[in-house]
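Asks: Dropping a prediction and its sequence here:
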Amino acid sequence: MIHVLTLTYLTPRETVLAHLAEHRAWLREHGDQGRILLSGPRPEGGAVVITADLDDTQVRDLVESDPWHKLGIASYAVLSFEGRNASPGVVTSPVPDDGVLLINVATTDDPAASVDALAAAVDHVAATADGFRGSRLLTSVEGDAIVNFAAWSSKAEFDVIFQDPEFTRRYQAFAETTTDAKFRLYRTSRIITPNR
C-alpha cells in the first residue's frame, strides 16, 4: 500500500524550525532507502509525506522513527491506497524487484516525426503488452534527439514485445525517422535524494 502521511504541527513554529535539520535527515535517510517517494510542506501549514509500497507495520515504524513524532512536534494522519498506476520512472517498491527501466535514445533531424512514430509503437505496447507500466517521451532542448523512458514489470515481459509483428513494424517506422537509435535496460542501483 502507498501511504499519504499528513503532518499537523502541534508546537509553535520556532520549535518546528529548531528541529527541522533532524527531520530533514530522517526524510533523506528514508528517501535514499526508497521508503519515502515525495515530501514537502503544505501552504496552510504542516507537511505531507508519500511513502513507497509499505505494509502497515513498516509505515508505523517509519512514523515512529521521525524525530518530530518522537518529540511531539507533529501528529500524523495516514491515508492508504493501492498504488496500481505510477508515472514512468516512479518506482514504488522500496526493495529491488524484477522491474526494469528502458532508456531508448535516438538522434533525429525531425523530432516531431520521430516522436509521432515512436508514440505509435508505444501506444500499441500500452494496449497489448503485459508488464508495461508506462512511458515518457522526451525531446532534447536542442531538438536533435528524443528519449523514450519506459517502465516494465520484468525483462522477460519487455523481451516479448519483439515477438509482436505489429510492434516491430511500428518500431521500424520509428527507426526510419532517426539517424541513430539505441536502447538499454536498467535497474535501480542506488537512490540519492536532495540534501537540503
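Replies: On my side now, so go ahead. Numbering: from 1, shown residues only.

Asks: use CA for all of it now, contacts and neighbours both
Replies: Noted.

Asks: mind listing the strands for this protein?
Replies: Secondary structure of the chain by DSSP state E: the strands cover 2-9, 36-41, 47-51, 74-81, 100-108, 132-139, 145-152, 178-186.

Asks: need the ones you listed in TSV with mean neighbour count and distance to Val122, can you?
Replies: Formatted as TSV, the strands of the chain follow (neighbours: other CA atoms under 10 Å; distance: least, CA to CA, whole Å):
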stretch	mean neighbour count	distance to Val122
strand 2-9	20	27
strand 36-41	17	26
strand 47-51	20	29
strand 74-81	15	28
strand 100-108	21	12
strand 132-139	18	7
strand 145-152	22	9
strand 178-186	14	14
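
Asks: And here is the other one:
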Amino acid sequence: MFIVSLTYKVPLDQIDAHLAEHVEWLKAGYASGVFIVSGRKIPRDGGIIMAGGDRDRLQETLKGDPFHRHDLADYVITEFEPSMTANGFERMAGI
C-alpha cells in the first residue's frame, strides 16, 4: 500500500486551471482500482492519495496526472504494509 504526498510548486491559480482534468484523472484511478482515498492537504498546499497495487503501476498512473504533466507538483511515494486497521477496514490490511 502507498501514500502519495503531492506538494504544489506553483500558485493555486495555476493548480485550479488544471483541477477539473486532475479530478477526471483521479476518477480513472479509482475506476482502475489503483486509488483508495484522496483529498486536499490543509492548508491547501498539495494533496494525499492512498493507493494499492504495485509501485510500477502506481508510478505509471502518476505520470498521467495533469499536475505531473505540467510540472505543477512534487510527489513523494511512501510504501507501507498495513498491520492493523479500524473495524470495517480489515480488507486494507489483507486480513
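Replies: Sure thing, it's come through. It should be emphasised that the depicted structure is a prediction, and the values quoted were computed from it without experimental measurement.

Asks: what's the TM-score for these two chains?
Replies: Taking TM-score structural alignment, normalised by the length of the second structure as the basis, the two superposed chains have a TM-score of 0.85; 92 aligned residues with a CA RMSD of 1.9 Å.

Asks: just checking, Leu118 of the first structure touches Arg169?
Replies: No. The pair Leu118 of the first structure / Arg169 is not scored as a contact, 11.1 Å apart, by CA atoms under 8 Å.

Asks: Those two: who's more crowded?
Replies: Leu118 (23 against 13; other CA atoms under 10 Å).

Asks: What residue in the second structure is paired with that one?
Replies: The criterion is TM-score structural alignment: under it, Leu118 of the first structure has no aligned partner in the second structure.

Asks: so who does Leu118 of the first structure touch?
Replies: With contact taken as CA atoms under 8 Å, 6 or more residues apart in numbering, Leu118 of the first structure is in contact with 170-171, 174.

Asks: Just among those residues, which is most surrounded?
Replies: Ranking the contacts of Leu118 of the first structure using other CA under 10 Å puts Phe174 first, with 21 neighbours.

Asks: looking at it, it is touching Pro111, isn't it?
Replies: No. Using CA under 8 Å, Phe174 of the first structure is not in contact with Pro111, being 10.7 Å away.

Asks: Identify each buried residue in the longest helix seen in the second structure, please.
Replies: For the second structure, the helix that runs over the most residues, judged by DSSP state H, is helix 19-31. Applying a neighbour-count criterion of 16 or more other CA atoms under 10 Å, one finds 22, 25-26, 29 buried in helix 19-31 of the second structure.

Asks: Done for today, thanks.
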